[in-house]
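> Okay, here's the prediction I keep looking at, along with the sequence it came from:
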Amino acid sequence: MDDNNAKAERDRRGIQSVEVGGQLLRALAHAGRPLPLKDLAREAGMAPAKAHPYLVSFGKIGLIEQHEASGHYGLGPLALQLGLIALQQADPVRIATPLIADLAQRIGHTVAVAVWGSRGPTIVRIEESPAAVHVNMRHGTVESLPGTASGRLFSAYLPAEKVRAALEEERAREKTLGLRTQPGMPPPKPLPRWEDFEPTLAEVRAHGMSRSEGAVIQGVSAMSAPVFDHAGHMVMAVTAIGPSGVFDTRWDGELAQALRECARAVSQRLGAR
């Protein structure tokens, strides 16, 4: 038996009863609340008489507990401990890295991951476009809050006081450095004040993602989708960047849908519901 066949054989091996019982745990996790035996068995796709022995065994090791008053079954203390440990070990960037590689291949554009750093949204991972045309980006680049898709996304979902302070710092840096004009481009617009920025943030929240069209570099557009953790806090932005002429910025376009799916997959791995 060659190595590939041996690996396939190992992957097929398992204990079927564990996999069957796991359907009950999956059903409880999906429901998000304790369930009576009949409902739990139905959600797991099995008869109550078949489900009950699994629940007894799971109860003995703490994966499931039965509430005395109602008789409903819920997740037990061991399940809670395992969940907390999994959340502690979850690394959003590590989880996202293979997914953005697949995403870049699917959509044909460069995909970047940004997290909130000491100076604002910061690029920490880049997956280059498979197409011949590339958008030049660097790890460690700090994104403008009002001027980029990822910046607008963080601004819409982070606490307002944090974003407002970061925007004032960015405005102060702009005032110190002055507005720099790139060759062949019109002078950049001054950064908006907070009250002028708020309508843009409302649009981002309404669509659940953000976009920019030639805002930073002429002829380059971007769309960004948020990643949330188990507490509902935004922890990362997944952003696609490409030439405006072939970049679909429609809110309901295929590119937007692919971005949402990727961000949702990472969020689910982090415990977001």
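Received it, and whenever you're ready, just let me know what you need.
> From now on I want contacts and neighbour counts done on CA atoms only, so please keep to that.
Will do.
> what sits against V204?
Each residue near V204 by C-alpha atoms under 8 Å, 6 or more residues apart in numbering is listed here: R152, L153, A156, S210.
> is it fair to say it lies in a strand?
No. The assignment for V204 by DSSP: H, G, I helix; E, B strand; the rest coil gives helix, which leaves it out of any strand.
> Please report how far it lies from Q257.
Computed as C-alpha to C-alpha, to the nearest Å, the V204 to Q257 distance reads 15 Å.
> quick one on the thing from earlier: go through the contacts of V204 and name the one nearest R33.
Closest approach between the contacts of V204 and R33, by C-alpha to C-alpha: A156, at 30.5 Å.
> Surely K38 touches P48?
Yes. Counting by C-alpha atoms under 8 Å, K38 touches P48, with 5.7 Å between them.
> what helix or strand does the residue nearest in space to the middle of the chain sit in?
When C-alpha atoms, centre = their mean is applied to the chain, the residue found nearest the centroid is V227 (2.5 Å). Taking DSSP states H and E as the criterion, V227 maps to strand 220-228.
> next SSE after that strand?
strand 234-243.
> Mind listing what's buried along the following helix or strand past that following strand?
Once the chain leaves strand 234-243, the next helix or strand it forms, by DSSP H and E, is helix 254-269. For helix 254-269, the neighbour count (16 or more other C-alpha atoms under 10 Å) marks L255, A256, A258, L259, R260, C262, A263, R264, A265, V266, S267, R269 as buried.
> Can you name the residues that contact the fifth one?
The neighbourhood of R260, defined by C-alpha under 8 Å, 6+ apart, consists of A225, P226.
> Tell me how far it lies from E254.
10 Å.
> what about the residue nearest to P192 when sequence neighbours are not counted, neighbour count?
Leaving aside its sequence neighbours, P192 sits nearest to P146 (C-alpha to C-alpha, 6 or more residues apart in numbering; 7.4 Å). Per other C-alpha atoms under 10 Å, the neighbour tally for P146 reads 23.
> what's near enough to touch P146?
Per C-alpha under 8 Å, 6+ apart, neighbours of P146: R152, S155, L191, P192, F197.
> Please identify which helix or strand holds it.
Assigned by DSSP H and E, P146 falls outside every helix and strand.
> Could you measure from it over to R164?
11 Å.
> just to revisit the earlier point, tell me the one of the buried residues of helix 254-269 nearest G59?
Nearest member of the buried residues of helix 254-269 to G59, counting by C-alpha to C-alpha, is R269, at 25.5 Å.
> And here is the other one:
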Amino acid sequence: MQSIEIGFRILDYLRTALRPVPLKMIAAGVGMSTANTHYYLVSFQAVGIVRQDETGCYALGPYALKLGMAAIEQFDVFTTARPIMADLANTIGQTIFLGVWGNRGPTIIYRVEAGGTRPILELRVGSVLPVLRSALGRNFLAHLPRELSEGYIVQALADENARSIQNKDDTPSNRDGLEEMLAAIRKAGVSRCRDALLANFTSLSAPIFDQTGFMIAAITLMGPTGSIDDSLNGPIAEALRVRAREVSQSAGWEQ
């Protein structure tokens, strides 16, 4: 077991080096003798996990690439997030949603009810949420490439300006206000929406990223306004950030 752990220390060093590196540098980086490090590298070369270039430097080999691609193909955000969402619902005591960016925008694909809470009947699996008036939608707007979201932004801002009655919430109605809100979401690592989607309800949403840093989903909590701490630096927001980060790391994302 110890030899496997040592071997993975060497592989992890090669992974983070981002370029072929000489034997002495690898040995120094993992805190081993050059002779012992070379022994592991030869074994890894034999199975294709490590390769040696014409200068004598070492890098990850073709079989390491195959392993990485297989891991990406086998990753399922729903399967990974489901037990984490159940734990959050039980710990925090509120409804938890998993949302993705579907062909019509932010879409709920899974939900977990906390015991003893009133089900939020207005939001079901398959519900498509507004991009500006939901924490899930705001989260995606903050992180998706603008070419994917611009059409939704233009329409949402037009809808806000067409409202005959302005709601008393924090939904922006102009481009400057929108950009300020999205920058704040990226800085906080979580989005919030109070009373804009459903009256007297607040929600927090934390993003999930894949190995390239692309946002693929979000874990969102919703509960009655005033009954939960929805501050961006509070314990609930931090719990969402931490647990969403766990899912992202399972997908190969590194901050």
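Perfect, I can see it now. The structure displayed is predicted, hence computed values, not measured ones.
> Which stretches in the second structure count as helices?
Secondary structure of the second structure by DSSP state H: the helices cover 2-17, 23-30, 34-47, 62-74, 77-92, 135-143, 146-162, 175-188, 235-250.
> so can I have JSON lines of those helices showing distance to T55 of the second structure?
What follows is the helices of the second structure, written out as JSON lines (distance: least, C-alpha to C-alpha, whole Å):
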{"stretch": "helix 2-17", "distance to T55 of the second structure": "16"}
{"stretch": "helix 23-30", "distance to T55 of the second structure": "11"}
{"stretch": "helix 34-47", "distance to T55 of the second structure": "15"}
{"stretch": "helix 62-74", "distance to T55 of the second structure": "18"}
{"stretch": "helix 77-92", "distance to T55 of the second structure": "41"}
{"stretch": "helix 135-143", "distance to T55 of the second structure": "41"}
{"stretch": "helix 146-162", "distance to T55 of the second structure": "43"}
{"stretch": "helix 175-188", "distance to T55 of the second structure": "43"}
{"stretch": "helix 235-250", "distance to T55 of the second structure": "34"}
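> Tell me which of those sits most buried.
Highest mean neighbour count among the helices of the second structure (mean count of other C-alpha atoms under 10 Å): helix 135-143, with a mean of 27.
> corresponding residues in the first structure for it?
Across the first structure, the stretch matching helix 135-143 of the second structure (TM-score structural alignment) is residues 149-157.
> can you check stretch 67-83 of the second structure too?
Taking TM-score structural alignment, stretch 67-83 of the second structure hits residues 82-98 over in the first structure.
> mind checking what L182 of the second structure lines up with in the first structure?
Checking TM-score structural alignment: L182 of the second structure goes with L201.
> In this structure its match contacts R152, no?
Yes. Between L201 of the first structure and R152 there is a contact under C-alpha under 8 Å: 6.6 Å.
> Quick check: the alignment partner in the first structure of A114 of the second structure vs L87 of the first structure, distance?
By TM-score structural alignment, A114 of the second structure lines up with S129 in the first structure. Note on S129 of the first structure: its distance to L87 of the first structure, by C-alpha to C-alpha, is 31 Å.
> in the superposed pair, what's the mean gap between the strand holding V227 of the first structure and the second structure?
When the second structure is overlaid, strand 220-228 of the first structure sits 1.0 Å from its aligned residues on average, using mean C-alpha distance after the TM-score superposition for the first structure.
> Identify all contacting residues around that strand.
Applying C-alpha under 8 Å, 6+ apart, the external contacts of strand 220-228 of the first structure come out as 135, 148-150, 153-154, 208-215, 234-244, 247, 249, 256, 259-260, 263-264, 266-267, 270, 272.
> What of stretch 207-216 of the first structure?
Taking C-alpha under 8 Å, 6+ apart as the rule, stretch 207-216 of the first structure contacts 147-150, 152-153, 204, 219-226, 244, 249, 251.
> Give me the buried stretch members for that stretch, please.
Here stretch 207-216 of the first structure shows G208, M209, S210, R211, S212, E213, A215, V216 as buried, counting by 16+ other C-alpha under 10 Å.
> Redo those as a markdown table? Include distance to A69 of the first structure.
Listed next are those as a markdown table, based on distance: C-alpha to C-alpha, whole Å:
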| residue | distance to A69 of the first structure |
| --- | --- |
| G208 | 41 |
| M209 | 44 |
| S210 | 48 |
| R211 | 51 |
| S212 | 55 |
| E213 | 58 |
| A215 | 60 |
| V216 | 61 |
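> Between those, which sits nearest A29 of the first structure?
G208 (25.0 Å).
> gap between the closest one and G59 of the first structure?
G208 of the first structure is 40 Å from G59 of the first structure, by C-alpha to C-alpha.
> Ok, P130 of the first structure next?
51 Å.
> next one: R138 of the first structure
Distance from R138 of the first structure to G59 of the first structure, by C-alpha to C-alpha: 51 Å.
> Show me what W251 of the first structure lines up with in the second structure.
By TM-score structural alignment, W251 of the first structure lines up with L232.
> ugh, wrong one, I61 of the first structure
So I61 of the first structure corresponds to V47, using TM-score structural alignment.
> I figured its match hits G61, correct?
No. Here V47 of the second structure does not reach G61: they are 9.0 Å apart, not a contact under C-alpha under 8 Å.
> To what extent is V125 of the second structure buried, counted in neighbours?
By other C-alpha under 10 Å, neighbour count at V125 of the second structure equals 13.
> residue in the first structure matching it?
By TM-score structural alignment, V125 of the second structure lines up with H139.
> Quick one: residues contacting its match.
Counting by C-alpha under 8 Å, 6+ apart, H139 of the first structure touches T122, I123, V124, R125, I126.
> one more time with 10 Å
By C-alpha atoms under 10 Å, 6 or more residues apart in numbering, H139 of the first structure lies in contact with A112, V113, A114, T122, I123, V124, R125, I126.
> Which residue comes closest to the third one once chain neighbours are left out?
It stands for A114 of the first structure. Nearest one to A114 of the first structure, counting by C-alpha to C-alpha, 6+ apart, is I123 at 4.3 Å.
> Same check on the last one?
Spatially, and ignoring its direct neighbours in sequence, I126 of the first structure is nearest to A112 (4.4 Å; C-alpha to C-alpha, 6+ apart).
> what do we get in the second structure for the one you found?
Checking TM-score structural alignment: A112 of the first structure goes with F97.
> so its match makes contact with M222?
Yes. If you go by C-alpha atoms under 10 Å, F97 of the second structure and M222 touch, sitting 8.0 Å apart.
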